[in-house]
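Student: got a predicted structure plus its sequence, pasted below:
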Amino acid sequence: MHLKRGSEREACDFCHRRKIKCDRALIAKAGHASPTCTACEIRSLDCQVDDSNDVRIQRKRRQKENHPAPAAAPAAPDPRHPSPQAPSAAPGLSGYLDPEPWFSSSLFDLSSENILFLNQVFTGDYTFDFNGMADAGSTIMYPVQIPLPGQDVFADLWGSSGVDGSMVLAALEAYFALAWVSLPIVSKEAFWTDYHAGQCSPALLFAIAACGVVYTDLEDSVRWDMQQKLAYRFKSAFLESQNGGGDIRLDDIEALALMVEFEYDESRDPSGHGHLDKMYLSHESLVLLTLRYQGTVHRDSLMPITRLEERRILLFWHVFGLDAFRCLDKRTMSRIPDDYDTSQELLPERTDATNYLEAVLSLAVIARDIFKTLCPNACRRNGIKAADVYRLYEVLKRWRATSWAPYLERRTDSSGRLIPYSFSGANEYQDLQRLVLWSLETNCYMQIESCADAFGLASSGGLDAEAAAMRIEYESMQAAQDAVRTVEWMEMPSNQTSLFVKGRHPVDLARMVQQILAGVCTWLTIRGQRRYNSLFSVAPFKIHGNDDVEDASKTELGAYSAAIATLRGAVAKGTSQRGSAGLFQWLDGKIGAFQSAVNP
């Protein structure tokens, strides 16, 4: 952030170098003798402000010591910035939710380079107003108050929509306590600020409630029925806002990002135009609306949006990542422009490790690179070049080496098995971030194998294609093994406290993890059948203990069966979403086919 000439810097040395929001001054004002900002705390760094080499500041301090200023009367409180002293919680209320310290710095510590990158991709603008973002986020450390039902400013909206206000509030709170952690689409502090001011869009309110109601204490049939009811309220509110014409609000796009491609119960649609509505609620619509949004809408309107700049960049982060992994999975072209030079922007050299959002962003850039490299028409016709396969694997290896903060790394023992982290107050969220990041990495490796299986490898007349095939086989098996070990790591008794947020299994909180594990499980069933049918050559080296061919076959298939059972057990833990039943049925069909093939 830019400072006026001669003014004293409040940011610590680390945050000042990274040009990120620093909360050291706010923590110091709260009465801490040795304040440590959250960015330094999660990295176990010494939080210091070293301005000894600034001659102007040192001269200014000496002048203050020689000529102390007279005591001034206390300033009147500024209504725009409430006192850091948290008010007492109301009886019976779940309380004031203090923003988690590991999530409280500006934009989750997204670097200025990545903010500029996202702004360039979606707006074409190479500049960004960091001062405006800093002003918008100045109240980030203040407590978030959850309203009592009797104090709800949206009581009339709930009444006219036919939903129980107390249930909606419970759903909103459940979303931010559970589902929001792994995929932060909406700023929690900004949402509650807008909520109390009565300036949230109805579409965003119903979208968050629909996502959070499945994590409430209602019975399965009741909460799924209520989820559909809230989803249709979102749908109606969102389409109504679009019919009005003009510019779209940022929180309406946030609502669509939460509900994109939600599975609606068509029997509830009285209009019979569900197929037309899907066009406006699709992933493509989300991308186009985000590209069209320029971030200047409603700045001076009667319904302002809190911390608009931060929320806009966070929305860009989510849409960019969602689009990258979705296009790779479905092998469809992206509508997001690809004007930036991938070879230059992919993995810039860094002097320090990054955090969760930055690691996901850089992996999303790699996912786009995988699609561009392996899925063009030339590869579909002639096969994939071995050199491209090698380059992508090296990019993924370099990403793991340069883009992981210490708290995101895989810690393994001598046998390669993952070991748990020591528990702290932040672990229940950090472990979930690790799980999501590791699963997305596994997905990239499996997608390379999927493209090679679909399009084949280009022949160069030598042994390159066969060598590349063996490399793909190795990397894919290693990725599958990593997925199995990740599940074993989740189930360790020592991880039950840190991984299970509010008693919920992590797979239940991160649906993308459930889907990736199901995909790896399916891949193992297909490969196991091919191994059994000798479509793959046996290992060229002797494996001790497998001298007998029949025993070796049983041992190998037993290993496949154990890995499949481990992954299937983890997938089964995600039961909150209604669509999980269909996923279980589909996966059980694949496992049944594998068992029938190997046990005729």
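Tutor: Nice, thanks for sending it over. Numbers count the residues shown, from 1 in each chain.

Student: drop to CA atoms for contacts and neighbour counts, all remaining ones
Tutor: OK.

Student: heading C-terminal from the lengthiest helix in the chain, find the next helix or strand.
Tutor: When the chain is parsed with DSSP state H, its longest helix is helix 427-455. Going down the chain from helix 427-455, the next helix or strand is helix 464-490, by DSSP states H and E.

Student: residue contacts, the residue positioned nearest the centre of the chain?
Tutor: The chain has L183 as the residue nearest its centroid, 3.5 Å off, counting by C-alpha atoms, centre = their mean. By C-alpha atoms under 8 Å, 6 or more residues apart in numbering, the contact set of L183 is A510.

Student: secondary structure class for it?
Tutor: Secondary structure assignment for L183 (DSSP: H, G, I helix; E, B strand; the rest coil): coil.

Student: also K60?
Tutor: For K60, the assignment made with three-state DSSP gives helix.

Student: relative to H2, how far out is it?
Tutor: Here the criterion is C-alpha to C-alpha, to the nearest Å. By it, K60 lies 19 Å from H2.

Student: next, the angle helix 464-490 makes with the longest helix of the chain.
Tutor: Angle, helix 427-455 to helix 464-490, by axes from the mean of the first three to the mean of the last three C-alpha atoms, to 10 degrees: 150 degrees.

Student: residue boundaries of the strands in this structure?
Tutor: 96-97, 144-145 (DSSP state E).

Student: for comparison:
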Amino acid sequence: MTACSQCALRDIQCHVDDSDDVRIRRRRQTTARGGIVEVGTGDLQPALSHPSPGVRGDSASRVASESHILSPSPGNDNAALSNISFDMFADSPFALSFDNMLFLDQIFMGNCGPAEDNNQRGQDSQNPTPTSDMTQTDSQEQDGKDLVSSSEELSAYSWMGVSVDSAFCTAALRSYFDYAAPYLPILLADAFWEDYHANRCSEMLLYAVACRGMPFIEAPDKWNLQQLLAATFRERYLSARSNTCDNETIRLDDLEALALMIDFEYDDSRSLPLLSNLAKLFLTHDALVLMTMNYRILDHDSANSTLPTKLARASERRVLLYWHIYGLDAFHCLDKKQMSRIPNNDVGGSENLSLHETKDYFDALLALAVIARQLTQTLCSPFSKREGVILNDIRNLYEQLDYWRDSCCPRHLRRYTDSAGRPNPIEINKPDSSRTGKYTHLYRGVLWTLELHCRLMIEDCVSEFGIQDKTSLEAEVLARRVEYESLRALNEMVNICQWMKQHETHHEDHERHSLIDLAPNILRNICAGMCYWSCQRGIDLCDSGPPRLLQSRHANDREEILKRKVLNYVEIAKLLRDAAATAASHRDTAHVLERIDKQRELLGSRLNLL
């Protein structure tokens, strides 16, 4: 039996029976033994499509059962799966299937050539690193506590270059992993602490982690401290990139730091205009994606050292970073209505990589990101922007979202509702009290909210670009469905906001935070976006009146009914605004509320004119 690409890379016996997997057979045709597959993303759906006989559920379990025979071998520094165990996410909420790991590896490693492989084999052979299980443990908390009393280790890092108390920085590091990281992790906590103790941590990564954890600590003037850390990160990062001897390489932990600081709002009132302008070029989402796709990512703590030390669990961290960037890019491009810079070449033919129900949070979020990417490619293509969206495409996108909600999303994270659309607590098992279990409600809120966001984005794109064949009855039917799906999404979001109020998270120090406070970039921003949409819906209602089926038969009652309808949207907007306001730990929440309050004032003024 021919070995799969990863076993061929390691030059070991392959135990995977994939003889009927057309996708893998095609990939082998483009793979040289020991090389890297030159492929892109394509229309692959790693956790989305309906199950098919071509992919059997026992394959992954067979691979896992044989994983104990896999030993690391020298390989390409860029081969994310070459040093990774198949059960890397065992007993973790962040369970990513092997097929999805392979999917991400092919997307981001497709452009790597054999020259890089040969270049890095010599370095890796000098420093072999044993493969470890990628299991999140509570050791990260203990490591953080030990740091408080370890002044020797603290002095090894350049906190001295920043006018911030080292105790605050240490507390911010711990707070990042306790509060900011769970909903959208970028790096592994235990790997970070291991590198920290060994003095291998990138200077930029320390500033980025401390900056993102600063909102959750108790410190006087913590907002200025956060801005100081952010400004230092920006200055050091730009300086490092301009001084590097090789502009085609970047350290893994530097790339993790960049991913952490994307979309951070800098206070430029005290900084040089040059730094601000450079940041707009090199600290952007596009820069992150392009560097990940095109640069050689170093797993070592020094690019120039003759005996570099490998970063802790670099292979696992690379997969995690790929997962984060792929999902971030999918929803970023959907919000901007722009095509992704991640190439869309076909991976493994037109056959879909079909899986059954996803295992956990990682797989579910990746599957939803695949749908979001397809939304952008379908609704925001140059053809759709010119000619309008094809009717059947809209229908297919709703079917994919329905399948994800009803079948693909893991059962313990799935949204069960009563007849009114409210989350049904009877059907949702109470999460266990373990470290991973206490974040279950957070994972549910993130997944549910992102799904509803996708449905509302369909309405946004269709409203902007129109649909084809506008005069047909089918077009009218589909237009009504788009409106129905959007209103239902708004109604479900209201119910989810009320549900999230009942579920705060707390840590050992009894600090309590709302779910929205722990995931501001998703939960807060989507609540704010739906608040804006609710206001706009109320304003449109003032202009056009309610639908004919909701109009009163008596002319005298029509004005009163219209006022009640608009008032209902006013109340919905207030509820969503109050939900967004619960992200109180973050300074930029005030700016978000300021923007939506202007829209609420406009709706209120229109209501007063009725």
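Tutor: Here it is on my side, so go on. Predicted model, so just to flag it, every value in this text is computed and none were measured.

Student: just the TM-score for the two chains, thanks.
Tutor: Once superposed, chain against chain, the TM-score is 0.77 (TM-score structural alignment, normalised by the length of the first structure); 511 aligned residues with a C-alpha RMSD of 3.6 Å.

Student: ok, back up a step: ok, K60 and H2 of the first structure, which is more surrounded?
Tutor: K60 (13 against 9; other C-alpha atoms under 10 Å).

Student: picking that back up, what would the strands of the first structure look like in JSON lines with distance to L524 of the first structure and mean neighbour count?
Tutor: Conversion of the strands of the first structure to JSON lines gives the following (distance: least, C-alpha to C-alpha, whole Å; neighbours: other C-alpha atoms under 10 Å):
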{"stretch": "strand 96-97", "distance to L524 of the first structure": "43", "mean neighbour count": "16"}
{"stretch": "strand 144-145", "distance to L524 of the first structure": "46", "mean neighbour count": "20"}
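
Student: which of these sits closest to A25 of the first structure?
Tutor: Minimum separation from A25 of the first structure across the strands of the first structure (C-alpha to C-alpha) falls at strand 144-145, 19.5 Å.

Student: nearest to D23 of the first structure, of the strands of the first structure?
Tutor: Nearest to D23 of the first structure, of those and by C-alpha to C-alpha, is strand 144-145 at 16.6 Å.

Student: tell me which other helices or strands that closest one touches.
Tutor: Contact analysis of strand 144-145 of the first structure by 3 or more C-alpha pairs under 8 Å, 6 or more residues apart in numbering; DSSP states H and E lists strand 96-97, helix 188-197 as its packing neighbours.

Student: give me the number of neighbouring residues for D588 of the first structure.
Tutor: 14.

Student: also the one 4 residues further on?
Tutor: Taking other C-alpha under 10 Å as the neighbour definition, G592 of the first structure ends up with a count of 12.

Student: same question, E316 of the second structure
Tutor: Look at E316 of the second structure: counted by other C-alpha under 10 Å, it has 25 neighbours.

Student: for S241 of the first structure, same thing?
Tutor: When counting by other C-alpha under 10 Å, one arrives at 18 neighbours for S241 of the first structure.

Student: nearest residue to it other than its sequence neighbours?
Tutor: Nearest residue to S241 of the first structure in three dimensions, chain neighbours excluded: I248, at 7.7 Å (C-alpha to C-alpha, 6 or more residues apart in numbering).

Student: so which of the strands of the first structure is nearest M477 of the first structure?
Tutor: Nearest of the strands of the first structure (C-alpha to C-alpha): strand 96-97, 43.3 Å.

Student: if we can go back for a sec, show me what contacts the residue nearest to S241 of the first structure?
Tutor: S241, Q242, Y293, V297.

Student: which of those are retained in the second structure?
Tutor: Mapped onto the second structure and checked by both residues aligned by TM-score structural alignment, their matches' C-alpha atoms under 8 Å, these keep the contacts Y293.

Student: separate out the buried members of the contacts of I248 of the first structure.
Tutor: S241, Y293, V297 (16 or more other C-alpha atoms under 10 Å).

Student: could those residues go into CSV alongside distance to F154 of the first structure?
Tutor: Shown next, in CSV, are those (distance: C-alpha to C-alpha, whole Å):
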residue, distance to F154 of the first structure
S241, 18
Y293, 27
V297, 23
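
Student: how many neighbours does the closest residue to V153 of the first structure other than its chain neighbours have?
Tutor: Spatially, and ignoring its direct neighbours in sequence, V153 of the first structure is nearest to G198 (6.0 Å; C-alpha to C-alpha, 6+ apart). As a burial measure, G198 of the first structure scores 13 neighbours (other C-alpha under 10 Å).

Student: gap between G198 of the first structure and C211 of the first structure?
Tutor: On the measure of C-alpha to C-alpha, G198 of the first structure and C211 of the first structure end up 21 Å apart.

Student: related to what we said a few turns ago, pick the one among the contacts of I248 of the first structure closest to L346 of the first structure.
Tutor: Nearest to L346 of the first structure among those is Y293, at 24.9 Å by C-alpha to C-alpha.

Student: identify the residues contacting the closest one.
Tutor: Residues counted as contacts of Y293 of the first structure (C-alpha under 8 Å, 6+ apart) are D247, I248, L250.

Student: looking at those residues, which are in helices?
Tutor: The members of the contacts of Y293 of the first structure that map onto helices under DSSP H are L250.

Student: can you lay out the contacts of Y293 of the first structure as JSON lines showing distance to W489 of the first structure?
Tutor: Shown next, in JSON lines, are those (distance: C-alpha to C-alpha, whole Å):
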{"residue": "D247", "distance to W489 of the first structure": "47"}
{"residue": "I248", "distance to W489 of the first structure": "44"}
{"residue": "L250", "distance to W489 of the first structure": "39"}
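
Student: of the contacts of Y293 of the first structure, closest to T123 of the first structure?
Tutor: L250 (14.3 Å).

Student: looking at the second structure, name the residue matched to the closest one.
Tutor: Using TM-score structural alignment, the partner of L250 of the first structure in the second structure is L252.
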